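Asks: Here is a sequence together with a model predicted from it:
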Amino acid sequence: MLPVFGALAPIFLLILFGHAIRRQEIVPDSFWAPADRLTYFLFFPCLIIDELAKASLGDLAVWPMSAAMIGGVAAATVIMLAARRFLTMDGPAYASVFQGSMRVNTYVGLAGAKALYATPGVTLAAVGIAVVIPLVNILCVVIHARFGRDAKGVSLGSVLGGLIRNPIILAAAAGTWLNLSGVGKPPVAGPFIEILGRAALPIGLLSVGAGLDLAAARAAGMGVAIATVTKLVLMPGITALLGMLIGVQGLTLTIAVLFNALPCSASAYALARQMGGDHTLIAGIITVQTLLAALTIPLVLALYR
């Protein structure tokens, strides 16, 4: 566990550093929104393209790993739906708790996979992004449409259209095509994309830290606890058990567990605002999960790697 914690510690220190930068106003608040946008639309896709283009996909059992990850999400969904009748909270709060139990922070995931397992880890994490992100986005939109205060024009159709245009998913498709077609890492463009990709994780992790809301975390209640236990404990545990049952092992099992053990992403806040969820509650969930993940991820990996 200590080697894993040591490898992941710089990632969470960078997140805390990002929070300190914003709290001390070292850069103006106006910096963070364009930094997020540039990372999401340019740096992060470049990182995924670069890693997938040069990976040895034929040596990795991606389909069983994907099945384990989807199974973990499906099991957590069933648990949360079954728990609805026992939870004494209104619809918007439930929608945010559900979302906090499903969404994954891909910046933390790729950074962790890279720190622990280098290129093969990043490759499998990129596969996880392509498999899990569309699924959880659709589930969260459906739940918000059912339980949120209002959808403000956001429909399942518009979300599906957004997924098709999602730069992360498009990057995963482009990198996979470069790999499987035999083109690999193209000259000139390849090194250029690689340099841009190097900026993704430091800027992305700083932005994660800048978005932490400690006031919301201090007001955390039962909803935060339910989402945190489901996301950081139950989902990775179920993923590990399903993976072992269907024969997933080695690095593929480890990355499947790691990916489903990630804290909730900051993008959950935007969806809660758009579709009438409890955005204060989801801010608390994001903050608490991000801080606790520094302890839970090493523990989960020590148990199931």
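Replies: Great, that's in hand. Numbers count the residues shown, from 1 in each chain.
Asks: Every contact and neighbour count from this point should use C-alpha atoms.
Replies: Fine.
Asks: Show me where the stretch 1-150 of the chain has its helices.
Replies: Per DSSP state H, counting those that start in this stretch, the stretch 1-150 of the chain carries helices over the ranges 2-23, 32-38, 44-53, 62-83, 91-100, 106-147.
Asks: Make TSV out of those and add mean neighbour count and distance to A219.
Replies: Listed next are the helices of the stretch 1-150 of the chain as TSV, based on neighbours: other C-alpha atoms under 10 Å; distance: least, C-alpha to C-alpha, whole Å:
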stretch	mean neighbour count	distance to A219
helix 2-23	18	18
helix 32-38	14	25
helix 44-53	27	32
helix 62-83	20	22
helix 91-100	27	14
helix 106-147	21	22
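Asks: out of the ones you listed, which comes closest to G221?
Replies: helix 91-100 (10.9 Å; C-alpha to C-alpha).
Asks: Pipe the helices of the stretch 1-150 of the chain into a markdown table and attach distance to L160 per row.
Replies: Below are these laid out as a markdown table (distance: least, C-alpha to C-alpha, whole Å):
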| stretch | distance to L160 |
| --- | --- |
| helix 2-23 | 31 |
| helix 32-38 | 20 |
| helix 44-53 | 19 |
| helix 62-83 | 18 |
| helix 91-100 | 17 |
| helix 106-147 | 8 |
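Asks: Touching stretch 143-155 from outside, list them.
Replies: Under the criterion C-alpha atoms under 8 Å, 6 or more residues apart in numbering, residues G91, P92, Y94, A95, S96, F98, V141, A272, Q274, M275, G276, G277 lie in contact with stretch 143-155.
Asks: Nearest to G72 among those?
Replies: Of all the contacts of stretch 143-155, G72 sits closest to F98, with 14.3 Å by C-alpha to C-alpha.
Asks: Between the helices of the stretch 1-150 of the chain, which one is closest to G184.
Replies: Closest among those, using C-alpha to C-alpha: helix 44-53, at 5.0 Å.
Asks: helices or strands up against that closest one?
Replies: Secondary-structure packing of helix 44-53 (3 or more C-alpha pairs under 8 Å, 6 or more residues apart in numbering; DSSP states H and E): helix 106-147, helix 167-180, helix 189-197, helix 200-210.
Asks: Pipe those into a markdown table and attach distance to K54 per row.
Replies: Shown next, in a markdown table, are the helices and strands packed on helix 44-53 (distance: least, C-alpha to C-alpha, whole Å):
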| stretch | distance to K54 |
| --- | --- |
| helix 106-147 | 9 |
| helix 167-180 | 7 |
| helix 189-197 | 10 |
| helix 200-210 | 18 |
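Asks: ok, second structure coming up, stack it against the first:
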Amino acid sequence: MFQAFGFSLSVTTPILLMMVLGYIFRQRAMISQEFIRSGSKLVFNVTLPCLLFLNIATADVGALIQPKLLSAATAITVGSCLLLWWYGRNMGPAQRGVFVQGCFRGNMGIIGLATIVNAFGNEALAPAGIYLAIISIVYNLTAIVVLSAAQERSEQSLLLQTIRSTMTNPLLLAIAAGLVLALLGWRLPDWLTTSGRYLANMTLPLALLCVGGSLSLDRLKGNRSLIIQASAVKLVLLPAFSVVCGALLGFSGMNLGILYLMMATPSATASFVMAQQMNGDADLAADIIAVTTVLAVVTTTIGLLALRALNLI
């Protein structure tokens, strides 16, 4: 049990520390809101794509693509959305879609990858990157459906915009390019690989500092009941259900760990942007993001402790 507890803390404590430092730096004006915006943009457009590209380009392609894992994650996401949509049938139009999205859409690109690297090492980055690419598409399309249905109006223009942005997403392009190189067996020059690693190594520390610096619990003003319910689903019920499904399907070790850690991530910041675009309750979306981001460290630690104690990962 002590060994399992030590493992859980080794995964989540560095993430908590970096986010706390980001929050402290922001409060002490050591980093500004402009730094957070610029840093987040740099991570999304440059350093994270470098990280994913380099790890996928040098990996065994056959071991990367896990159809069973990806199919299970897609089915769990879509199935949970249907159940949550039914559960929220009495909510207002502005809250229903936002609530559902806040419950299923996780911050896989930053928090998910960070916990997976801490738990399984850099060799898990490549399969986690493929998972990220496929499930991000599922997230985007599902979010459009639930937010549009909640408003009872068609959002064809937003659907086209989302498809266009998905096709030009730096993360997906980097993953696709890495797969091409891996399939062709091409090797990058050492000087280019080294330069890319310099950028890649910046990714998780910078991203977590930006996440911590952007946190603000002072502005919580939405429906606290919905915030609590969404947080419970996102951080406890959905990850637990995913583990049960994964175990029944025969997953264990790194595959089960990837499924759990991706599902256990806090609500994604993209939820807020999507809620704004589709006239949802953006304040509710922001509140769910803030609360789940703070609590995710605790719930993930407990979840990892349970999985480790049961010898599932």
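Replies: That came in fine, so what should we check first? These figures come from a predicted structure and were not determined experimentally.
Asks: overall similarity of the pair, as a TM-score.
Replies: Remark: TM-score between the superposed chains equals 0.92 [TM-score structural alignment, normalised by the length of the first structure]; 303 aligned residues with a C-alpha RMSD of 2.2 Å.
Asks: got the contacts of stretch 143-155 of the first structure as CSV, with distance to L241 of the first structure columns?
Replies: Shown next, in CSV, are these (distance: C-alpha to C-alpha, whole Å):
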residue, distance to L241 of the first structure
G91, 31
P92, 32
Y94, 27
A95, 27
S96, 27
F98, 22
V141, 28
A272, 31
Q274, 35
M275, 34
G276, 35
G277, 32
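Asks: now, among these, which is nearest to A210 of the first structure?
Replies: So of those, ranked by how close each gets to A210 of the first structure (C-alpha to C-alpha), first place is A272, at 18.8 Å.
Asks: Spit out the contact partners of the residue mapped onto the closest one from the second structure.
Replies: Mapped onto the second structure by TM-score structural alignment, A272 of the first structure lines up with A275. Going by C-alpha under 8 Å, 6+ apart, A275 of the second structure touches V98, L147, D281, A282, A285.
Asks: between those residues, which is closest to A177 of the second structure?
Replies: The closest of the contacts of A275 of the second structure to A177 of the second structure turns out to be L147 (C-alpha to C-alpha; 31.9 Å).
Asks: Give me the mean deviation of whatever helix or strand the match of A272 of the first structure lives in from the first structure.
Replies: Counting by DSSP states H and E, the element that carries A275 of the second structure is helix 270-277. With mean C-alpha distance after the TM-score superposition for the first structure, helix 270-277 of the second structure departs from the first structure by a mean of 1.6 Å once superposed.
Asks: Can you name the next helix or strand after that helix?
Replies: Per DSSP H and E, the first helix or strand lying C-terminal to helix 270-277 of the second structure is helix 282-309.
Asks: For that following helix, which residues meet the burial criterion?
Replies: 282-294, 296-297, 299-308 (16 or more other C-alpha atoms under 10 Å).
Asks: what's the spacing between the equivalent of G121 of the first structure over in the second structure and I258 of the second structure?
Replies: Here G121 of the first structure is matched to A124 in the second structure, going by TM-score structural alignment. Going from A124 of the second structure to I258 of the second structure by C-alpha to C-alpha, to the nearest Å gives 8 Å.
Asks: which residues are common contacts for those two?
Replies: Contacts common to A124 of the second structure and I258, judged by C-alpha under 8 Å, 6+ apart, are I116.
Asks: residue contacts, the counterpart of I168 of the first structure in the second structure?
Replies: Counting by TM-score structural alignment, I168 of the first structure lines up with L171 in the second structure. Counting by C-alpha under 8 Å, 6+ apart, L171 of the second structure touches F44, N45, L48, P49, L52, A133.
Asks: Next: G197 of the first structure.
Replies: By C-alpha under 8 Å, 6+ apart, G197 of the first structure lies in contact with L42, F43, F44, P45, C46, L47, I48, D50.
Asks: any idea how far the aligned residue in the second structure for the first one is from T74 of the second structure?
Replies: L42 of the first structure maps onto V46 of the second structure when the alignment is built from TM-score structural alignment. Applying C-alpha to C-alpha, one obtains 27 Å for the distance of V46 of the second structure from T74 of the second structure.
Asks: three-state assignment of the aligned partner of I228 of the second structure in the first structure?
Replies: When the first structure is aligned by TM-score structural alignment, the residue opposite I228 of the second structure is A225. Taking DSSP: H, G, I helix; E, B strand; the rest coil as the rule, one finds A225 of the first structure in the helix state.
Asks: Next, count neighbours for A225 of the first structure.
Replies: 15 (other C-alpha atoms under 10 Å).
Asks: Would you enumerate the residues in contact with it?
Replies: A225 of the first structure sits next to no residue when contact means C-alpha under 8 Å, 6+ apart.
Asks: run the last query once more with 10 Å
Replies: V97, K231, I285, V288, Q289 (C-alpha atoms under 10 Å, 6 or more residues apart in numbering).
Asks: and what of R187 of the second structure?
Replies: So R187 of the second structure contacts A57, T58, L181, T193 (C-alpha under 10 Å, 6+ apart).
Asks: Could you rerun that using 6 Å?
Replies: By C-alpha atoms under 6 Å, 6 or more residues apart in numbering, R187 of the second structure lies in contact with nothing.
Asks: Over to P10 of the first structure?
Replies: Contacts of P10 of the first structure by C-alpha under 6 Å, 6+ apart: none found.
Asks: For M1 of the first structure, see how far away it is.
Replies: 15 Å.
Asks: which residue packs closest to the aligned residue in the first structure for A75 of the second structure, ignoring adjacent ones?
Replies: Structural correspondence for A75 of the second structure with respect to the first structure (TM-score structural alignment): G71. Residue nearest to G71 of the first structure in three dimensions, not counting chain neighbours: T239, with 6.6 Å by C-alpha to C-alpha, 6 or more residues apart in numbering.
Asks: Please pull up the equivalent of the one you found in the second structure.
Replies: Using TM-score structural alignment, T239 of the first structure lines up with S242 in the second structure.
Asks: burial measure for its match, as a count.
Replies: Counted with other C-alpha under 10 Å, residues neighbouring S242 of the second structure total 22.
Asks: Check which helix or strand it maps to.
Replies: Going by DSSP H and E, S242 of the second structure is part of helix 238-248.
Asks: just the angle between that helix and helix 93-104, please?
Replies: 50 degrees (axes from the mean of the first three to the mean of the last three C-alpha atoms, to 10 degrees).
Asks: Past helix 238-248 of the second structure, which element shows up next along the chain?
Replies: Using DSSP H and E, the next helix or strand after helix 238-248 of the second structure towards the C-terminus is helix 253-263.
Asks: what's the spacing between V180 of the second structure and G253 of the second structure?
Replies: 27 Å.
Asks: what's near enough to touch V97 of the first structure?
Replies: Contact analysis of V97 of the first structure by C-alpha under 6 Å, 6+ apart lists G223, A227.
Asks: That'll do, ta.
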